Every structure is written in structure tokens, then in C-alpha cells.
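Enquirer: build me a structure from this.
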Amino acid sequence: MRIVIAGGHGQIALRLERLLTARSHDVAGVIRTPEQAGDLRAAGAEPVILDLESTTVEEVTEVLKGADAVVFAAGGGGDGNRQRKETVDKGGAILFADAAERAGVRRYVVVSYMGADATHEGDEVFDYYLRAKGEADDYVRSRTGLDWTIVRSGAMKNEGGTGLVSLAERTGRGPVQRDDVAAVLAELLETPGTAGLTLELIGGTTPVKEAVAAVAAAKG
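Expert: Sure thing, here's the model as predicted:
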């Protein structure tokens, strides 16, 4: 498959790029600056320079033409900028969803966050983030015809993957290793039976492949 990843230089994206290229997929990562390109090439991915906050749906559509799947893994960053939650976490996800439809790409996997909710209240930066992610998730589910899967992870850690997760519509709160998040995303991309699911993801006791197969089987 050809897979395009928005937010291609993020911690999840770089891990996912390495996994997908190791599985012989053709991977492109969308990044903001040329300085990030070397890291993508080292991960086996083709860098595509495109600023989500200034591009157009037409430009994104051109990038997505010929792809089999899109992963939205971009984020507005942890610098306390509330506006970028709207322009990247929400606006970017909607932009890529619209462009995927125009380009004829049906498979769309979103990296969201546990507790994302368009009606979430509060004025802290994290509250803005949860609202933005929730609004983006709602848009993808209700206003597109994509084969979407939304993954809402618990708090992410960098302590090394275990290969063991809990993946379900409701898991309860808990941490998860970024290596394991990337492994789940790779498996979801290769499991079309998971389309139409919003899944929570935390560390657990089930091997990744079995966890993904189980949610696909439960969907029927």
C-alpha cells in the first residue's frame, strides 16, 4: 500500500514510518520544514513539505492522489498555543479528510486522544485540545464517507514497547507506550474490518495483532 502520514515528523509518525516500510509499504510523511526531511528518509519515508495551516484542500488532494490510506497524526504541539489546536488538531484533520475523499482515498486512520469530546468544558490548553480532537472526530464520523478508524490513546510514554495492549471501544484510562501505539496503527491499516470503529488504546495484556483481530471480529 501507499500510505500518507500527516504530521510525518511526530514521535508516533516516525515510529509508524519505520514499521510500515519494514512491511514493504510505500510511505510518505507530510512535514512543515525541509530540515525534518532527513529524519523521514532515515525512517524509510518520502518527505512531503506542506504546512497544514496554510495549504489548501486542492494541494492536499494532489499529495494524496494514488494513496491507499491516510493516517492523521499531526498535532498543534505542546507550546500552550490554543489557536493551533483549532488550526492543526481540528482543522488539519478535517482538511485531510476532505482531501482524501476528493483524491479517492477511502481508508483514513486518525490518531486521537482518550476523552476527546466536542462538548468538553474548560479554558486550559488541554481543554481546547480535547474539544478540537472531539470536533475533528465527529466530523470524520458523520460528515465523510471514508472508511475511518479513530484511535483514542491513553497518556503516551517513551519507555519502550511491550507489544501488549488493551484495545476496545472502552478500556478505562491508563498509559500506553508510543511504540505500541505505532504497532497498533500499522496493524489497523492492514485490517480493513476495523473501519467504522472508535477505539480506546492503553497498555494491556493482549498482543497487538490479536487485539486488532479481536475488534475486527467483534464488529463482524
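Enquirer: please count neighbours and contacts with C-alpha atoms only from this point.
Expert: OK.
Enquirer: buried residues in stretch 26-43, which are they?
Expert: Neighbour counts over stretch 26-43 (16 or more other CA atoms under 10 Å) mark 26-32, 37, 40-41, 43 as buried.
Enquirer: and the two most separated of the residues you listed?
Expert: Spanning the widest gap among these are 26 and 32, at 20.2 Å by CA to CA.
Enquirer: in this protein, which spans are strands?
Expert: 2-6, 26-31, 46-49, 69-72, 107-113, 147-153, 155-157, 164-168, 175-177, 197-203, 206-207 (DSSP state E).
Enquirer: could you dump those to CSV with distance to residue 123?
Expert: Shown next, in CSV, are the strands of the chain (distance: least, CA to CA, whole Å):
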stretch, distance to residue 123
strand 2-6, 27
strand 26-31, 29
strand 46-49, 33
strand 69-72, 25
strand 107-113, 18
strand 147-153, 21
strand 155-157, 20
strand 164-168, 30
strand 175-177, 24
strand 197-203, 25
strand 206-207, 37
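Enquirer: before we go on, could you also do this sequence so I can check it against the first one:
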Amino acid sequence: MRTVIAGGHGQIALRLEKLLAARGDTVAGLIRDPDQSDDLRAVGAEPVVCDLEGATVEEVARHLEGADAAVFAAGAGPGSGTGRKETVDRDAAVLLADAAERAGVRRFVIVSSMGADTEPPAGVDPVFASYLRAKGAADEAVRARTALDWTVLRPGRLTDDAGTGRVRLEERTGRGDITRDDVAATLAALLDEPRTAGLTLELVEGDTDVTAAVAAHARG
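Expert: Okay, the predicted model is just below:
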């Protein structure tokens, strides 16, 4: 299986790349900064320099040719302003979806955010509100596509604790924490279970094994 991951140097992406490579998959990570290449190689992934804020659909589609799946795990990151929430968290996600369609890659998994489906409450930090709106807009654009077998994953508050391999994965979980390790493990399991296509799922820590939690949502 060949998977292309946008945001290949992010904390979740590196964990996912390591998991997929360790089991023998071919993994490519799209990165903006070529200096990050060695970090991807260290986890067994192929670095592909591609700035999603400036690339065209055709350029990204070329990187996706021959892939079995695409994962959008990019984000503007802490410290970025409203503008980059729109150009990365929204526009780059839409660009990757456009490119996946162009390249004929049907399986598409996007890492979103809990709270992306509602208008941010009054008083929320304006940049964080922009982030949630950008994620929500990206999700909506992806879910409108009939040429993609998409799954939207919305994790709770991310932590760097060691993963437990046990989660709660539901359409609605309520607020909660989740380790980045367990988000990566859940993404890998979702890629293995195409019958989760068409679902938007929230993820927090819980009591169910990751594989079983994903399998419980398999349809058909």
C-alpha cells in the first residue's frame, strides 16, 4: 500500500509514517522545508518537497500518482495567524482533495478538529475561531466529493503522553484528551478499513482497542 501524507513533518504525520513504514507500506510525506527530509527518512518515509500554499493541482496530483490513499494531516501550527489558518488548514486540504481526484486516488482521510462543525462560541480567541472555521470549511469541501472515499477524523485535545492503544471513537464523544500516538494508530486503522468511508468521527481516549473501535464503524 502506498500512502501520501500532507503535512509530513507534523507530530501526528511522523508517527503515522513510522507506523505505516514499519509494517511494510510505502509512505511519502509532503513537506515544505527540504531541511525536514532527514526526519522523514529516519521514520522510513520518502520526503517529497511540495509547498501546498503555492502548488497547483497538477503539481500535487503528480505526487499522488500511483498512491492507494492520501491523508491530510497538515496544519498552520501554533503561532500562525488567521491568514495561514485559511491557506493551510482550509485551502491546502481542498487542494489535496482536488489533486486526489485528479490522480484517481479514492481513499482520503482528513485530520480535522473537534468543534469544527459549529460556529465558535462568543469570546473565543479570534485566531482559534478562524482555525475552527477553516477546518470546518475543509471538511465540508471534502465531504461534498463523490469521487473520494473520505473519512473525517476529529481528535480531542492532543497530548504527547505515550499512546495506550485504547480509544473512544464515535460520531459524538464529547470533549476529552487523546494522545498523538493514538491518533496516528487510529489513522492507520482507518486506512485499513475502507468501509469507514463517508463517516465523520470524533476521537478521545477510552477503553476500546483502536482496531476494534474502527471496525465497529465499518459499514456494509
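Enquirer: give me the aligned partner of residue 128 of structure 2 over in structure 1.
Expert: Here residue 128 of structure 2 is matched to residue 126 in structure 1, going by TM-score structural alignment.
Enquirer: what's the mean distance for the helix of greatest length in structure 2 versus structure 1?
Expert: Determined from DSSP state H, the single longest helix within structure 2 is helix 126-143. After superposition onto structure 1, helix 126-143 of structure 2 sits on average 0.4 Å from its aligned residues (mean CA distance after the TM-score superposition for structure 1).
Enquirer: what helices or strands is that helix leaning on?
Expert: When contacts are defined as 3 or more CA pairs under 8 Å, 6 or more residues apart in numbering; DSSP states H and E, helix 126-143 of structure 2 sits against helix 82-84, helix 91-103, strand 149-155.
Enquirer: would you format these as CSV with distance to residue 7 of structure 2 and mean neighbour count included?
Expert: Output for those, formatted as CSV (distance: least, CA to CA, whole Å; neighbours: other CA atoms under 10 Å):
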stretch, distance to residue 7 of structure 2, mean neighbour count
helix 82-84, 14, 17
helix 91-103, 10, 24
strand 149-155, 15, 25
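Enquirer: how many other residues sit next to the match of residue 128 of structure 2?
Expert: Residue 126 of structure 1 is flanked by 14 other residues according to other CA atoms under 10 Å.
Enquirer: ok, it to residue 115 of structure 1 distance?
Expert: As judged by CA to CA, to the nearest Å, residue 126 of structure 1 and residue 115 of structure 1 stand 11 Å apart.
Enquirer: quick one on the thing from earlier: just put the helices and strands packed on helix 126-143 of structure 2 in CSV and tack on distance to residue 71 of structure 2.
Expert: Below are those laid out as CSV (distance: least, CA to CA, whole Å):
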stretch, distance to residue 71 of structure 2
helix 82-84, 19
helix 91-103, 9
strand 149-155, 10
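Enquirer: let me know which of the ones you listed is the nearest to residue 186 of structure 2.
Expert: Taking CA to CA, strand 149-155 is the member of these nearest to residue 186 of structure 2, at 8.9 Å.
Enquirer: so where is that closest one in structure 1?
Expert: The aligned range for strand 149-155 of structure 2 is 147-153, by TM-score structural alignment.
Enquirer: how big is the offset of that stretch relative to structure 2?
Expert: Superposed on structure 2, stretch 147-153 of structure 1 shows a mean distance of 0.2 Å to its aligned residues (mean CA distance after the TM-score superposition for structure 1).
Enquirer: I would like the residues contacting that stretch, please.
Expert: Residues outside stretch 147-153 of structure 1 that contact it (CA atoms under 8 Å, 6 or more residues apart in numbering): 106-116, 137, 140-141, 176, 181, 194-202.
Enquirer: can you select the buried ones from those residues in ChimeraX?
Expert: Burial among the contacts of stretch 147-153 of structure 1 is assessed by 16+ other CA under 10 Å; the matching ChimeraX selection reads:
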select :106,107,108,109,110,111,112,113,114,115,116,137,140,141,176,181,194,195,196,197,198,199,200,201,202
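Enquirer: next one: the residue nearest to residue 58 of structure 1 when sequence neighbours are not counted from residue 141 of structure 1, what distance?
Expert: Nearest residue to residue 58 of structure 1, sequence neighbours excluded (CA to CA, 6 or more residues apart in numbering): residue 99, at 7.1 Å. Separation of residue 99 of structure 1 from residue 141 of structure 1 (CA to CA): 15 Å.
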